[in-house]
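whatever this is, show me its structure:
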Amino acid sequence: MALLGPVTHAQVSCLIGFVSVFIAWIYSEYLVFIKKSISSKVRHSDIGLAEVESLTGKEDDRATLLDGEAIKSIPSGARIPHSFSSFIRFIMLKESFLIENRMLLRAASELGLLLAYFYICDRTDIFGTGTKSYNRDLFAFLLLLLITVSAITTFKIHQDKSPFSVKPLLFLNRHQTEEWKGWMQVIFLMYHYFNAREIYNVGRVCVAAYVWMTGFGNFSYYYARKDFSLSRFAQMMWRLNFLVFMCCIVLDNSYMLYYICPLHTFFSLVVYGIIGVLHKYNEIRAVIVVKFFVSFLVVVLVWEIPGVFDVLWEPFTFLLGYKDPNRKAENLPLMYEWHFRTALDRYIWILGMIYAYYYSSIEKWIEKLDDAKQKPRILIKTTIVVTSATAAYLWFEYIFKLDSITYNKYHPYTSWIPITAYICIRNVTQSSRSYTLTLFGWIGKISLDTYISQFHIWLRSNAPDAQPKKLLIIIPNYPLLNFMFTSIVFMTISYRLAELTNTFKMAFVPNRDNKRIMHNIITAAAIMGILYSLSFLFL
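Okay, the predicted model is just below:
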């Protein structure tokens, strides 16, 4: 087996950590097995109560509390943070700790094995490498086949069940947005797999829609819930960045290779800041209007005036700088990719916030429209559909059909047109906004995980920071069978990674416990420092 990239200290650190966790997990499984065996023997024997107590007393002596209590060996009054105490008990292989955290150790071991599979697929020569090829007929066939199967097997009408009535869901409900993300992700993935350059502009609109959802979803949550706690913020950042952080370490990649992650992270941070600043006055309409105006003003200042972006973002080059090794001859600046990606969707997130702010007003208007008499209701809804379809058609004819370079110049100012038209047409009737294809909804829930995983276990880059311009070949000489097999593995692993990310989020980023979150951050930093130091012994 040959490695297709250099071995780094970060990778060795990760390997040391994984081996340690894996051994601890195997030991915990052994302890549970022994404990069950003893319990079974006790239940089926005639020994006395004193003998039973002697068998189980050791476990009782080792029992410790998990939520911040001191270890028994620590002097009374010398309380230490839960995260640090857990680390000490892990290092000492305390049996009670291993048994109590067996499922978490199992999850960590599974994550390590999945990331090892990432490395094997993309950084070794065990599997083959294929060339992407595009055939419009095959591309359309596979896409339409998936839509047809989804419509036949997963079509579902959702209803808002209340104690007094059952009514259709309102517009832009959660089921609908998940489905929206799902079918966009399918197009996005197939575009990458088949290198379907002729739908490049479709991909740009899909990314804009994702960024629109970032503005819409985050504004809706913070404006309605008024929850600006550290725990909520940390959970959001964890979901967006945990998996990509692990991939950057294991695959030795830059953060910007997975540009969707920093893009959503940045716009989520901006929305959090805009709504969080002076949030006590958010109920005053003038305050919100001023915040929207300032947002537009800042975007114009940073992205429209030459030179301002470079000055503002230069200190973050260490994090957001990126250069594709296959494009070294072009001599692009390190921040070129970040500037290009953020500039494309620099306004659409603000539109998402504006739509979210007026959501309740639109919701009330739709309820009145649905209860109106038949003739005016049909007339108004027909007008909405015709107007939206006309706007979408004009955009398609005069903007969308442009070549990719020219289209990108108009995209920041026009991407709102197809997005708004889709929302209007999709939600024009009670039934249309209530049904979804749940297969696409399921894909939408793991869209972030599929986006990251595709780089390494569906496609191949074969080198750190390189774009995935090749295909992963597990079944040589059978491209369609290989596509089917790798797709099944790819989607299964993506689903598991989404579940594991949520598992670790619940374990390490607890709700409304800011003190413990800070302890976990400090402990995590210390552990990473120790592992990194140990890597010098091996490399």
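
can we go C-alpha only for contacts and neighbour counts from here?
Fine.

mind listing the helices for the stretch 401-539 of the chain?
404-414, 416-426, 438-445, 447-457, 479-508, 514-538 (DSSP state H, counting those that start in this stretch).

quick check: buried residues in the longest one?
Of the residues in helix 479-508, those scored as buried under the neighbour-count criterion (16 or more other C-alpha atoms under 10 Å) are 482-483, 486, 490-491, 493-498, 500-505, 508.

would you do the same for the sequence below? I want to compare the two.
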Amino acid sequence: MKEPLTAWTLEGTSLKPDIIVLGAATWSIKLHNGNTEALHQYKTNLTSIARLLEKLAEHIEVIWVLQDPVLEDHLSEDRKMITNQQIDLYNEAALSILSSINSVSKAKVQILRASRLAAEQTISKSLDGLHLPRSTRDISAMVLMNYFCNKILKPIDGSCCLPRPPLTLIQKLTACFFLLSISGYLAVNFICRSNHRENKPATDIESGEEKKPSIAISSVAGLKIPFQSVCKLGLIMAYFYFCDRADIFMKEQKFYTHSSFFIPLIFILVLGFFYNENSKEAKLLNREQTDEWKGWMQLVILIYHISGASAFLPVYMHVRVLVAAYLFQTGYGHFSFFWLKGDFGLYRVCQVLFRLNFLVVVLCLVMDRSYQFYYFVPLVTFWFAVIYGTMAMWPQILQKKASSNGLWNLGLLLKLFVLLSCICLLRYSQGAFENIFSFWPISKLFELQGSVHEWWFRWKLDRFAVFHGMLFAFLYLVLQKCQVFSDGKGEPPFSYRISNLLLFISVVSFLTYSIWASSCKNKTECNTLHPYVSVVQILAFILIRNIPGYARSVYSSFFAWFGKISLELFICQYHIWLAADTKGILVLIPGNPMLNIIISTFIFVCVAHEISQITNELAQIAIPKDGSALLKRLLGGAGFLLVVLLLSAQEDAKL
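This is a model prediction of the structure:
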């Protein structure tokens, strides 16, 4: 072994390996009958080549393989001296010598332990007790190939042995910001406690009035809440980074089976039905009902993602409807707000945009991912801007105007028709669409890996969902104003005959769509028809959920609770529940899949709830109601985003 290693270290040698995988022990044990002197010679010999290995490791990969265990009962007579006790002694000697070299040298000789761990589980299948079955050798080869190849290929799934990506300048600056915020919180907390002890409220002896703390102390105390929120956010972001960017926790692949999707789905749905409560109002799509709708849809999507159910086309198509339903609610909710209240102020817009984008922007900085990577948030943000532009554009048509003159309703329908025409025009002009979203700096919001193709795919897939939601909201609010149907508790919205007919049509439509989705041949065909037919399933569900008066009067508080944090759940799953950017599954507790899912899910839900609270707290601070203060914050935010975009462009140029 020493001769070729020495030859490879000599300068001028043309033929050198790129990788050296080596190990030794069992032949030494056999030839010397396992005596102690052979172990001493082994240590001496390994020490003599350790320096050679160290020198070679400066330029090429050197891996020392630990010796595999044996099945002693199956060994032949001439191999009986190769015991597991002897192998352990030789492995300990190798680890001791190579570790001492690695501790003082920058060049590391890697130790391959994975093959030994695999052998411990499969040695019982060995035919002669010494040589491992082929399946074990394949595992060892796979580990080696992952170790070397993944550095170059950089697979996007949950493959092992991926090197930890280096920190970018933006990530370093973000880490510094959070560390300074934590230091600031500790300082403010210390000052507040000190002042509280030294300046306890006291009564002036002469006037009898209580002395108030100074303005300076009050201003310092006012910083405690924002510092506390940012401090908690920093700790949470550290957890995000350690889960999906560091190499602390393992990841595993997804393997879809029908039971892995449908069993937890049935369990969650049954559990949700046990938490029924009376709703505060019985109108169609009231707040509690929409929260419930968001909640159960989000739980289904989470089960869909962790089980890898996208491989099963019928499930994929039904989940596509759930995404369209989220966008439908976006159109319905924002249209209703603008139509009824007419609040087009900057404060309202900034509040919505902050709540939608805060977590994603922070994750883009911490996890070094583009904004478009979290595709749903850009999608919802874009459509909110479209709804706002449609409703705020002159002439602003509100319910008050439409009530006084019915012609205003036609004006709003004309606006919606123009919006529909623009959607259709963009759909059939992909080149124009890509040109619109490809100029800097707008392109940074819509590009994924330097292309807007993914944004084009996501946009066109549910391009009519928001429009359908706006149109439905308009028709519903107009009919409600005209008192065409009843919103009373326990009452059907129409006469019993019409209600039963609509309910029958809805059930048939619902089942028809499910049959079509189950018989679809491929995703391309299904996705082509999806934008046109998904609204059938959505409207059918709304009618089934609301036509029975008793069903409209109750809601599931279990689902509604999840619905209030549905956005945070959708985003957080990328890194702290799933892993490898949703391609794998995070493993906090190896060797126990059920316990791992329970623990990781509990942490995941708690983190999502906490982030929702932090977002609400920071939204009140970051978006003040005062117009001049809000403009200053917006200018500061725009400057911050511009700096981030410039730094990102600089990083891309280096790559």
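
just to revisit the earlier point, how about the helices of the stretch 401-539 of structure 1, which one is nearest residue 369 of structure 1?
helix 416-426 (13.8 Å; C-alpha to C-alpha).

which bit of structure 2 covers that closest one?
Aligned using TM-score structural alignment, helix 416-426 of structure 1 spans residues 535-545 in structure 2.

of the helices of the stretch 401-539 of structure 1, which is nearest residue 356 of structure 1?
Of all the helices of the stretch 401-539 of structure 1, helix 416-426 comes closest under C-alpha to C-alpha, at 12.7 Å.

chain center to that closest one, what's the gap?
24 Å (C-alpha atoms, centre = their mean, to the nearest Å).

same check, this time on stretch 443-453 of structure 2
19 Å.

give me the angle between the longest helix seen in structure 1 and helix 514-538.
If you go by DSSP state H, structure 1 has its longest helix at helix 9-43. For helix 9-43 of structure 1 against helix 514-538, the angle by axes from the mean of the first three to the mean of the last three C-alpha atoms, to 10 degrees is 110 degrees.

buried sites along helix 9-43 of structure 1?
9-18, 21-22, 24-25, 27-29, 31-32, 35, 42.

which parts of the stretch 301-450 of structure 2 are helices?
313-341, 346-367, 376-392, 399-404, 407-427, 430-436, 443-446.

the stretch 1-150 of structure 1 now?
9-43, 49-62, 82-91, 95-100, 102-123, 136-154.

can you pull the buried residues of the fourth one?
Taking 16+ other C-alpha under 10 Å as the neighbour-count basis, helix 95-100 of structure 1 is seen to contain the buried residues 95, 96, 97, 98, 99.

so what's the first one up against?
If I follow you right, that is residue 95 of structure 1. 28, 31, 62 (C-alpha atoms under 8 Å, 6 or more residues apart in numbering).

repeat that for residue 98 of structure 1.
Contacts of residue 98 of structure 1 by C-alpha under 8 Å, 6+ apart are 24, 25, 27, 28, 90.

what does it align to in structure 2?
So residue 98 of structure 1 corresponds to residue 220, using TM-score structural alignment.
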